[in-house]
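K.L.:
what's the 3D shape of this:
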Amino acid sequence: MRKLVAIILLCFFIQTGESCTIFSLYPNGQHWVGRTFDWAYGHGLVYTNKRNVTKTSLKLLPTDVTSTWTSKYGSVTFNQFGREFPTGGMNEAGLLIDALELKSSIFPQADTRPSFNELQFMQYVLDNYGSIEALANDLKSIRLSPVGSKLHYFVCDVNQCMTVEYIDGEVVTHSGSTLPISGIANNTYEEHVDYARDFITFGGDKSIVLDSKDSLDRFVRSNYNAKFINQSTDPVQTLFGFLEDVGSTNNRWQLIYNQDEKTITFRTQTHLDKQRKVDLVKIDFSCITSTQYFDLDSDTAGDVNVAFRDFDSEVNLQVIKKSVKMQGLPAALSGRLAIYPSETQCN
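P.N.:
Okay, here's the model as predicted:
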């Protein structure tokens, strides 16, 4: 059994979209974030995650150092590898975090700091933080211990955003005055900003490159478009158009976070005609009630709060198995990820 686990850990390889784009904007004076999720498959579950739940980080590598915490905030997350291992989401304080691929990432060497794999890190952030300032103060006291994917992160509270990257083994953040353009794609933030300076409205005179799916061009075009959001009478539909513009042929999910209203409006490639909306204000985040889920393959449209169902361990397992199989991972990994929620405890 130990040998099998060792093989799983060596082979564990979670990936998010390599052509994703995320950016923030301010229609009607509110703080919104738009995000594309471009990947080989689009199945997944939307989970409600409860406050006052005690968790211990999952140890996947021999050098991992576990940490235990109790969630301060409830959240809604989008998950392909099961409950507690999201690709991104937003908590009830309005703080959101999403991950995009950054192949040049170099993460810290193993040390004595508490460590988190690249997906559970996002759940940890949503569980514990209501502002990027609080998160920024703690980032150097924890260690990212990825088990395959090289990612960087976009984190926003209701007032501002921050990028989190790992460059040459050190965590590097941009926020406030060091975040002149609020978004990222699949290059480092500095590479994005350096490239954007040549284009109109960003300091240069070059025309915006239309139709290009290159990471740098997607970054420029998405943030250029965002400058004109207040000219729209329907910000949601206009923003979906922006997301369609920068998405690839594998643009599986389009997510729109309204952090002031604490809603997530989304559509999926399999149901582009069906706009869905989750309202976090309407969710009971007390852990004495069941965690709930919404299946992204459902054909339900509109307000989907009423379509959430109580947590089902078998449904969770089947989604994990599907992801594990599609990425050619060891089948036994599914069981380890699926059992993790049972190791958490409501207080």
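K.L.:
okay, CA-based contacts and neighbour counts for the rest of this
P.N.:
OK.
K.L.:
quick check: K103 is in a strand.
P.N.:
No. Read with DSSP: H, G, I helix; E, B strand; the rest coil, K103 is coil and lies in no strand.
K.L.:
buried ones in stretch 308-319?
P.N.:
F308, F311, N316, L317, V319 (16 or more other C-alpha atoms under 10 Å).
K.L.:
which residues touch the second one?
P.N.:
Just to be clear, that refers to F311. Contact analysis of F311 by C-alpha atoms under 8 Å, 6 or more residues apart in numbering lists S290, T291, Q292, Y293.
K.L.:
helix or strand right after whatever helix or strand Q123 lives in?
P.N.:
Per DSSP states H and E, Q123 falls inside helix 120-128. Under the assignment DSSP H and E, the closest C-terminal helix or strand after helix 120-128 is helix 132-138.
K.L.:
in that following helix, what's buried?
P.N.:
Neighbour-count burial for helix 132-138 flags I132, A136 (criterion: 16+ other C-alpha under 10 Å).
K.L.:
here's the other one to compare against:
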Amino acid sequence: MIKKIYLSLLIAMITSNLIYPCSAIVLKNENQILLAKNFDWTYHDGIIIKNLRSISKTAYYTHQGEPAQWTSKYGSITFNQNGKEMPYGGMNEKGLVVEMLWLDLTKYNINEEKKYLNELEWIQYQLDNFETVQQVIDHLNEVKIYPIKGKIHYILTDKTGESVIIEYLNGMPTTYKKEANVCQTITNHSVHQSEPYKNQIKGIRKNNTAPTYRYYQLEQKISNFKVKTELNEAYAFNVLQKVTIPKGDFRTMWSIVYNVHQKSISFLTDTHKEIKNIRLPDLDFGEELTYFPLHQNEIINLSRELKSFTEHISYSYLSPSLIHLGFDETVTKDISQHQFLQSKGVSSYFASNYFHFEISIPLEEEKQTVFIAVMDSEEQFKKREVVTGGYLYGTVPNNGTLMVHIYGLKNGKYSMLTFIDNNKNRNLDFDKQGKAMEKYATFSHFTFANENELTFSSTSADFSISNAQVAVKWNH
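P.N.:
Have a look, this model is predicted:
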């Protein structure tokens, strides 16, 4: 049996615009329950959608198997970039809140024989079907996640005051639940990785692009939180401000505060900083699918201002967002049409043309530092830009096999460079004779005579679902 291990301490991106932060915190006392979230990303546009109850739904067909089917019991308000049915987070009319954040070490059990949905449909599924955190936990193993791109974990809360973080680290969901009046926070490392940084920042880069630093700041807010503190939206936005990434291509695009007891949502965006709000009790979830753009200051109370939402409007947001994630136009049209038709498919463009990498990297010693980068073009290689989810760098505490998963890549040619970074400089080092000084591997069988031979073509191979499981063999 392969001993599977995971990176600890440090996971960083090869270029600063390809990190994947987000921060979330659940603040609770006897009078209030607030879930506050910063959405940090490189793509700007977004909308809120009013999702209806009593709508029959079918998950998007991604592979041979049975997509999940259900009928929505509850209406919800969600924050979306990728059309309806694939939100980043939201609240339903019973007060259940679900949000997601990036987690690079995520591994879904894609081969499990269960009805499936993708990682964002999972959010809408919970909002459609359940009232409480405990109900979500009780039904967690009824469906599996077959992702189209994202490696994410989830944070939820409800009217009882319970909250939970749900992570998929080795195929199976793991839950970390907190009772009423016990606050909870998470950023972009697993719960297990994050906990050592609750009360100390030694060795942490003191910058909000660092997940551990944001986690530390939020935990300090929890530690200093007094039960009698006046807990309201202003307080929560102030907490989010402490972990905001204010500028750059990668920045905080919007900040949200969900008020569970009032069933209201307040938010602001990076370009429109007036706080907008919407109250779910003021909405009719029995008629007309509606939406509203996030980035505007003209209308503050959105409850009675939502506009009719059509596939044409949905596609105008969905297509550029999914293309930004690396999908082609054909699959964006396929997904958009499915979201409005909701028919049970037996094939899809995604299923025929996209695959998931599983890369196994053998580590013979403890505490080795591993570099891996996957790129999909000569241009990306020259710029040192990786595919979404295609870069890991960190120190592995144990020997064994490091499993790396990259989801939702189109069939084609990909380049990989991985090496044991003995010098911890994130470079494959060569001696004066041009020989590599560190163990390395690529997708090709080419052995480099010198550093100049390290190119996209010399490190790449063609891939599809037929050969997507790659076992690394080191060159010495």
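K.L.:
list the buried residues in stretch 354-368 of structure 2.
P.N.:
By neighbour count on 16+ other C-alpha under 10 Å, the buried set for stretch 354-368 of structure 2 is Y354, F355, H356, F357, E358, I359, S360, I361, P362, L363, Q368.
K.L.:
likewise for stretch 27-34 of structure 2?
P.N.:
Neighbour count says stretch 27-34 of structure 2 has L27, K28, N29, Q32, I33, L34 buried, by 16+ other C-alpha under 10 Å.
K.L.:
P211 of structure 2: which of the residues you listed is nearest?
P.N.:
Among those, L27 lies closest to P211 of structure 2 (C-alpha to C-alpha), at 19.2 Å.
K.L.:
wouldn't that closest one be in contact with E179 here?
P.N.:
No. Between L27 of structure 2 and E179 there is no contact under C-alpha atoms under 8 Å: 11.8 Å.
K.L.:
and the strands in the stretch 51-200 of structure 2, which stretches?
P.N.:
Here the stretch 51-200 of structure 2 has its strands, by DSSP state E, counting those that start in this stretch, at 56-58, 69-71, 76-80, 89-92, 97-102, 116-117, 144-145, 152-157, 163-168, 173-178, 184-186.
K.L.:
export these to JSON lines and tack on distance to Y215 of structure 2 and mean neighbour count?
P.N.:
What follows is those, written out as JSON lines (distance: least, C-alpha to C-alpha, whole Å; neighbours: other C-alpha atoms under 10 Å):
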{"stretch": "strand 56-58", "distance to Y215 of structure 2": "36", "mean neighbour count": "18"}
{"stretch": "strand 69-71", "distance to Y215 of structure 2": "36", "mean neighbour count": "15"}
{"stretch": "strand 76-80", "distance to Y215 of structure 2": "23", "mean neighbour count": "26"}
{"stretch": "strand 89-92", "distance to Y215 of structure 2": "20", "mean neighbour count": "28"}
{"stretch": "strand 97-102", "distance to Y215 of structure 2": "13", "mean neighbour count": "27"}
{"stretch": "strand 116-117", "distance to Y215 of structure 2": "30", "mean neighbour count": "26"}
{"stretch": "strand 144-145", "distance to Y215 of structure 2": "26", "mean neighbour count": "25"}
{"stretch": "strand 152-157", "distance to Y215 of structure 2": "14", "mean neighbour count": "27"}
{"stretch": "strand 163-168", "distance to Y215 of structure 2": "14", "mean neighbour count": "24"}
{"stretch": "strand 173-178", "distance to Y215 of structure 2": "16", "mean neighbour count": "16"}
{"stretch": "strand 184-186", "distance to Y215 of structure 2": "6", "mean neighbour count": "26"}
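K.L.:
the stretch 151-300 of structure 2: helices as residue ranges?
P.N.:
191-194, 211-223, 233-242 (DSSP state H, counting those that start in this stretch).
K.L.:
so the longest one versus helix 233-242, what angle?
P.N.:
Compare the direction of helix 211-223 of structure 2 with that of helix 233-242 by axes from the mean of the first three to the mean of the last three C-alpha atoms, to 10 degrees and you get 150 degrees.
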